[in-house]
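Q: Predicted model and sequence below, questions to follow.
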Amino acid sequence: MKKHHNWGGIIIVLSVLLIYALLTGFVVWGSFNKGWIVFEIVFLPLVIPITVICFKGLSRRTAAKNAFITLPEQTAETMVVNKSKKVVGSRYTTGTVFYITFEMPDGERKNFQVIHDRYATIEKDDVGTLIYKEGNGFSFFIDFKRKPNKDQ
């Protein structure tokens, strides 16, 4: 199984370090005037935290991809107990995230993010087989196969 690596985060860190090293070299060798020393003093405290935040975000995304690849699929006979959606976005763009809550055989409820097509086709009180992946703090909805209704 191919695992994903956080090349984006590594490239960001190396780029920032290279820029910082070049600026430091130019200042030390006298290629720039004293104004660049002030720039460098401001540059370091601002860019390093931003780089760390970007690296952590990319690392989390990479961890989620690796978890999805490596976790085994699990199945359970479940019932749909709730459907919900949340509008997310900013001032200029919005989107909707869809969630379905399933009740497991032991009474535990699990909430999964699903795509719109699955949200539209699965109804509350449906009973069937839930296929999902879970572990390492991640939960992934794979599929839900509805049992045929006895009334039909």
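A: Looks like it came in fine. Numbering: from 1, shown residues only.
Q: alpha carbons only for contacts and neighbour counts from here, please
A: Fine.
Q: Which strands and helices lie in contact with the strand ranked longest in the chain?
A: Counting residues, the longest strand found in the chain (DSSP state E) is strand 73-89. Here strand 73-89 is seen to pack against strand 94-103, strand 127-135 when contacts are counted using 3 or more C-alpha pairs under 8 Å, 6 or more residues apart in numbering; DSSP states H and E.
Q: Just the buried residues of it, please?
A: 77-81, 83 (16 or more other C-alpha atoms under 10 Å).
Q: returning to what we had before: got the helices and strands packed on strand 73-89 as CSV, with distance to residue 48 columns?
A: Below are the helices and strands packed on strand 73-89 laid out as CSV (distance: least, C-alpha to C-alpha, whole Å):
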stretch, distance to residue 48
strand 94-103, 30
strand 127-135, 32
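Q: Second structure for comparison follows:
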Amino acid sequence: MMIIAALLLALVALLAMPLVSSKGEQSPSRRPWAIAAVVVMVGLVFSLTVVGYREPWLPQFKAPPLRAQTTGSTNLVIRGAALFHRQSCILCHQIDGQGGSRGPNLSQVGARLSRDQLVWRIQNGAASMPPYAGVLTAQQLRDVVGFLATRK
């Protein structure tokens, strides 16, 4: 956000420079190329920002908690699903159509990975996934792995 604000502030400063200076042409109608350049740059910044927000790799920051039919009914699974949402895993990972698409779909992760593999992946992270070894307690790790292991 600061990059965009700094760019827009620089463009406004360049556009206002002739109005502050006592030399040269000050009328905007006499500087059509300068006005056009500023309008094009502002348009590009705006359009690239809109395109960036629509990209699938962007985490879903407003992802709702998982539905009850998705989570299951045992306490371990419910705690794991709540932690999956609280730790923001759902921002990047999708389960049964809910969540982001930046990370792999975890709807059937229990069929692909064993519990030990899930523990290793959560603790060590992956390409764009941060490691959670120092973030989750042992109980929290068991809860999340218990929840993900039911996803078959």
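A: Yes, it's here. Just so you know, these numbers come straight off a predicted model, no measurement behind them.
Q: Just give the TM-score of the two.
A: Once superposed, chain against chain, the TM-score is 0.36 (TM-score structural alignment, normalised by the length of the first structure); 94 aligned residues with a C-alpha RMSD of 5.1 Å.
Q: would a markdown table of the buried residues of strand 73-89 of the first structure with distance to residue 112 of the first structure be doable?
A: Shown next, in a markdown table, are the buried residues of strand 73-89 of the first structure (distance: C-alpha to C-alpha, whole Å):
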| residue | distance to residue 112 of the first structure |
| --- | --- |
| 77 | 15 |
| 78 | 13 |
| 79 | 13 |
| 80 | 11 |
| 81 | 12 |
| 83 | 10 |
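Q: all helices for the first structure, in order.
A: With DSSP state H as the criterion, the first structure has helices at 7-28, 35-70, 116-121.
Q: wait, the second structure
A: Taking DSSP H as the criterion, the second structure carries its helices at 2-20, 32-54, 68-71, 75-86, 109-112, 115-124, 138-149.
Q: for stretch 98-114 of the first structure, which positions count as buried?
A: For stretch 98-114 of the first structure, by 16+ other C-alpha under 10 Å, it's 98-104, 111-114.
Q: how close does the most centrally placed residue in the first structure sit to residue 67 of the first structure?
A: Nearest to the geometric centre of the first structure sits residue 61, at 4.5 Å (C-alpha atoms, centre = their mean). To residue 67 of the first structure, residue 61 of the first structure is 10 Å away according to C-alpha to C-alpha, to the nearest Å.
Q: what do you get for residue 101 of the first structure?
A: 21 Å.
Q: check contacts around residue 85 of the first structure.
A: Neighbouring residues of residue 85 of the first structure by C-alpha atoms under 8 Å, 6 or more residues apart in numbering: 96-99.
Q: show me the contacts for the closest residue to it other than its chain neighbours.
A: Nearest residue to residue 85 of the first structure in three dimensions, chain neighbours excluded: residue 98, at 4.4 Å (C-alpha to C-alpha, 6 or more residues apart in numbering). Taking C-alpha under 8 Å, 6+ apart as the criterion, residue 98 of the first structure is in contact with 83-86, 113-116, 119.
Q: And the helices of the second structure: which comes nearest residue 99 of the second structure?
A: Closest of those to residue 99 of the second structure is helix 75-86, at 9.3 Å (criterion: C-alpha to C-alpha).
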